[in-house]
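**Student:** need the 3D shape of this:
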Amino acid sequence: MPPKTDHEDSSSDDSPEETPDSHTSVKTSSETPVPEGRIQSGRLAGRTLLAAILIVAIPVLFQQSMAATVGLFDKILAGSLPQSVVDPALDAIGIGSYISWFVGIAMAGLGIGGQVIIARAMGSGNAQDGHDALGQSLSLAFLWGILVGAGLWFLVSPLANLAELTPEATGYLEQYVITIAVSMPLCGILMVGSMCLYGAGETILPALIMVGVNIANVLFSWLLSGADLEFQSFSIANPLPIDPAEHGVRGIAAGTAIAYLVGALLITIALSRGVKDLKLESRRLKPSREMFGRIIKVGAPSFAEGISMWGVNLFVLGFIGTIIERNVLGLTEGPTQGLVGAHAIAIQWEAFSFMPGFALGTAAGTIAGQFLGAGNARMARKAIINCTIAGMIFMGLVGVLFILKGEALTRVISDQPVHLEETPKLLIICGVIQVFFALNMVVRQGLRGVGDTKWTFLITTISSYGVRLPAAWLLGVWMGWGLTGIWFGLCGEIVIRGMLFTARFLHGGWARIKV
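**Tutor:** Have a look, this model is predicted:
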């Protein structure tokens, strides 16, 4: 339960009180009160604040748990390939995680535009706006997916060179990316469609769809990889006659592509059937300059923010490559292979700590956006505050797990000596700052959810390039602390960025944004 704050009324957890932000209620000729400041349509209409948070956050938490589990499973599969290819395969899958992150950024940048407009439409009761935003968002998603898929083909060589991958790992990376690229239009429909449902307060449906997507991903990735699953004394033989050493990484990627196909079909069927006050209609798919412009106005800064973050982490990948190169040349002591994999394993476990923060951030943005649509800035503010406090509690508990069980978590994915040496230290570092990570995630998503994407872009970019990169290079490369030093820099910057987002929230300018 999200804790109460000092700003809340003791008499009500959620009732949208009349404030200067929510306008004074007016009466019709029959003296019937008009419910000013209340959400007018969609699943959250008439709900208490606590109920609204739970309605949005719990299914998203479940969905994110499954997504993180699938990412973990992909790495377990790579770790189950023949020993001769485990290190280069995990390095390739690790870089593949950057590709997946880029895809998520590209699609979320578009999806947030539709989500924000639909949230405002639900709050104001403007069904026409919601239907238009949904149709236009999906049309844009398909077109954008084609462009993103084409762009992925050009990322393989630069990423491989940046990370100083071996020729074998580079070959696996090419297999992974080329296979994933063809499914990008389908991925766009799935991700953007889900975000549009978030804007309407509908999170159970996309969560159920993702169950099917993730089951398909796990099943087909395992079958097509040719790998036998082994965990301690537990073993399942792969029934297909596929050589895992040659086709394992390609098979893992093919499973993901098939899952996107399943997801795109399911989300299209669901949206065509419709949810409360929101339905996909074929006539709404026709491009409209006005709605395209509104979606892009909100989404473009969000995409730029994501690319800014992604670009920073490419530099970080380059720093890791520099450390590997120095180790190879004998200038410093340390591993010559496997560092990228150790970094990727830590990031994969870190994804589990994101889950409560992402879920509560989604709730903060959705509910705050709907309350702003209803003209009630005070309730929008309450939603973000409550979600942030809850996120800090839950992510803090996950951080304790990272600190205490880092080696055990690493062994779930790999028993390689380099991974057991490096990854637990990284998990301890990120475990310590989980509370600040929650502050960063929930407040940022709350601001994005109300359309304040320009400020989130500015804060992220300034902090990332002004603090994150210099700190990671200084501690990891210049001072010679290696991968551990890089993570000290990365996690230290998260603390600063969380403070900057908090300052923007307290400023209050986000409450006056028009979308």
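**Student:** all contacts plus neighbour counts: C-alpha atoms, from now on.
**Tutor:** Will do.
**Student:** how about the helices in the stretch 101-250 of the chain?
**Tutor:** 127-152, 156-162, 167-181, 184-199, 204-225, 244-273 (DSSP state H, counting those that start in this stretch).
**Student:** to compare against the first, here's another:
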Amino acid sequence: MSSYVQEAKRTLGLAGPIIVGQVSQMLMSVTDAVMIGRVGKEALAASAFAGSIWGVFFVMGIGLLIPVAVKVSESHGGGDETQTAEWLKHGVVTGLAAGLLGMGAMLGLRPMLHLFNQPPEVLALVPPYYALIAVSLVPTLGFQVLRQFAESLERPVMPMVFMLVGVVLNVGLNWVFIYGRLGAPAMGLTGAGWATLISRTLGVVAIWWWVSRATHFQAAWPTRWWGGYAWERVRSLLGLGVPISFSLLFESGAFGLAAIMMGWLGATQLAAHQIAISCAAFTFMFPLGLSMAVSMRVSRALGAKRFEALRPIAGSAQVMSGLVMGTFALLFAVGGDWLAAQFVPEREVIVLAASLLVVAAVFQLADGAQVVAAAALRGLSDVVVPTAITALAYWGLALPLGWWLGTRTGWGAQGIWVGLASGLVFAAVALNWRFLRRTRAERLARLVGAGS
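**Tutor:** Coordinates of the predicted model:
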């Protein structure tokens, strides 16, 4: 038990600033939703539709970049800072390529948005905002690479500060561009797109300036950026990153498709979904930040050959996640109406969003448990089977059940969310079972090695 308590303290020390950073990043989306919601439910629904597509490309990029943190942590744990620098250099190139490809794909889809069968009044507002957030994908992924590098070298505070400043900047720019303050024209939803692009671009510039000059990173900072790239390293990153990317895509794609199905039901349902998903995504940042620390700590323990610490690191994180998400579940269950009223004034949207938050309360614990388990497995470089698990959970169970309940049984929006909840529960059980099996194998391997 003492080992679990000790590992919990170490994980929380690393995770605390990461969680604050993740929460601040999500606050940008929540404040966008609140400020856009004041323009009208159509604008809020349009931001939900565009954001759901952006989210698919964002998580695919994040999936490709997570191995950078795994490799950096493992090299740093083994005391090889030259390798750490090489993984960073290859990670920056990977992040830039992923951002440009994602931006190009989003812009290529713009003439075909009508094929998603969304309400006409929603589609009319989408194009300018959609194009701006598509471009913002490049600085967003660049920031993620440098942030993960700093956190892997146990310096998570400054990335947190940069993200908090970004939230404040985004709110201020929203106020100027959405509502037309300080002499600027009132651009509504398009103004929110400009605010997002500007704040994200300034964020990546700021973190690059800091990381490249901080003395703590000098030993692990690349001596040259041009040339010296090795296909073996790229293949290693992609070998981990592609399955992780698909794993995240299966989950985020399910939620994105759920938003599209909400649009089939109407603008009210889509706006209510955006409110509820904003709240659920906000609370998810807590176990997500915790899981990022778990992945780094598992990788570092693996690099240092501290096999006995693997289960205590993950197990203590699961307990912390359960406590936090249980608290949020209670808040959603009893305060959903109040929370929804902070976004829009329309009563019909508030009532529906509150009912969706009741469903969200049910899956809070499962959501936290699955993300921590998935991150612990990534720390072990175990990505193929977890990807299959997530594919089955979200596309084999959650989406078909949600579609049937939402469009064929009369459950409507609540039915779609019940389907999502079922997928999260399945993923939580299966991924935790997988981690227990893998760590049992690690112990056996260590015992065999000691005996020989």
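**Student:** please identify the most buried of the helices of the stretch 101-250 of the first structure.
**Tutor:** helix 184-199 (a mean of 27; mean count of other CA atoms under 10 Å).
**Student:** specify, as a residue range, where it falls in the second structure.
**Tutor:** Aligned by TM-score structural alignment, helix 184-199 of the first structure corresponds to residues 137-152 of the second structure.
**Student:** let's have the helices of the stretch 101-250 of the first structure in a markdown table, adding distance to residue 433 of the first structure.
**Tutor:** Formatted as a markdown table, the helices of the stretch 101-250 of the first structure follow (distance: least, CA to CA, whole Å):
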| stretch | distance to residue 433 of the first structure |
| --- | --- |
| helix 127-152 | 33 |
| helix 156-162 | 28 |
| helix 167-181 | 32 |
| helix 184-199 | 28 |
| helix 204-225 | 29 |
| helix 244-273 | 32 |
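**Student:** between those, which gets nearest to residue 390 of the first structure?
**Tutor:** helix 184-199 (19.4 Å; CA to CA).
**Student:** who's in contact with the closest one?
**Tutor:** Helix 184-199 of the first structure is contacted by residues 56, 103, 107-108, 110-112, 114-119, 122, 134, 137-138, 141-146, 148-149, 203, 206, 260-261, 263-264, 267-268, 271, 362, 366 when judged by CA atoms under 8 Å, 6 or more residues apart in numbering.
**Student:** for residue 354 of the first structure, find the nearest of the helices of the stretch 101-250 of the first structure.
**Tutor:** Comparing those by CA to CA, helix 204-225 comes nearest, at 16.4 Å.
**Student:** that closest one against the second structure, how far on average?
**Tutor:** Following the fit onto the second structure, the mean deviation recorded for helix 204-225 of the first structure is 1.6 Å by mean CA distance after the TM-score superposition for the first structure.
**Student:** run the angle between that helix and helix 244-273 for me.
**Tutor:** Interaxial angle, helix 204-225 of the first structure versus helix 244-273 (axes from the mean of the first three to the mean of the last three CA atoms, to 10 degrees): 160 degrees.
**Student:** list the helices and strands helix 204-225 of the first structure packs on?
**Tutor:** With contacts taken as 3 or more CA pairs under 8 Å, 6 or more residues apart in numbering; DSSP states H and E, helix 204-225 of the first structure sits against helix 49-79, helix 244-273.
**Student:** which position in the second structure pairs with residue 162 of the first structure?
**Tutor:** Residue 162 of the first structure maps onto residue 116 in the second structure, by TM-score structural alignment.
**Student:** now for the helices and strands packed on helix 204-225 of the first structure, which one comes closest to residue 338 of the first structure?
**Tutor:** Closest among these, using CA to CA: helix 49-79, at 11.9 Å.
**Student:** tell me how far the most centrally placed residue in the second structure lies from residue 19 of the second structure.
**Tutor:** With distances taken as CA atoms, centre = their mean, the second structure has residue 59 as the residue nearest its mean C-alpha position (6.4 Å). Residue 59 of the second structure sits at a distance of 18 Å from residue 19 of the second structure (criterion: CA to CA, to the nearest Å).
**Student:** cool, and residue 337 of the second structure?
**Tutor:** In terms of CA to CA, residue 337 of the second structure sits 26 Å off from residue 19 of the second structure.
**Student:** next one: residue 230 of the second structure
**Tutor:** 34 Å.
**Student:** kindly report the same for residue 231 of the second structure.
**Tutor:** 34 Å.
**Student:** give me the more crowded residue out of the two.
**Tutor:** residue 19 (24 against 10; other CA atoms under 10 Å).
**Student:** what's near enough to touch the residue nearest to the more buried one when sequence neighbours are not counted?
**Tutor:** Closest residue to residue 19 of the second structure apart from its sequence neighbours, by CA to CA, 6 or more residues apart in numbering: residue 289 at 4.3 Å. The neighbourhood of residue 289 of the second structure, defined by CA under 8 Å, 6+ apart, consists of 15-16, 18-22.
**Student:** lining up these with the first structure, which overlap?
**Tutor:** Retained in the first structure by both residues aligned by TM-score structural alignment, their matches' CA atoms under 8 Å are the following of the contacts of residue 289 of the second structure: 15-16, 18-19, 22.
**Student:** please pick the buried ones from those.
**Tutor:** 15-16, 18-19, 22 (16 or more other CA atoms under 10 Å).
**Student:** looking at the residues you listed, which one is closest to residue 444 of the second structure?
**Tutor:** For these, the nearest to residue 444 of the second structure is residue 15 (29.5 Å; CA to CA).
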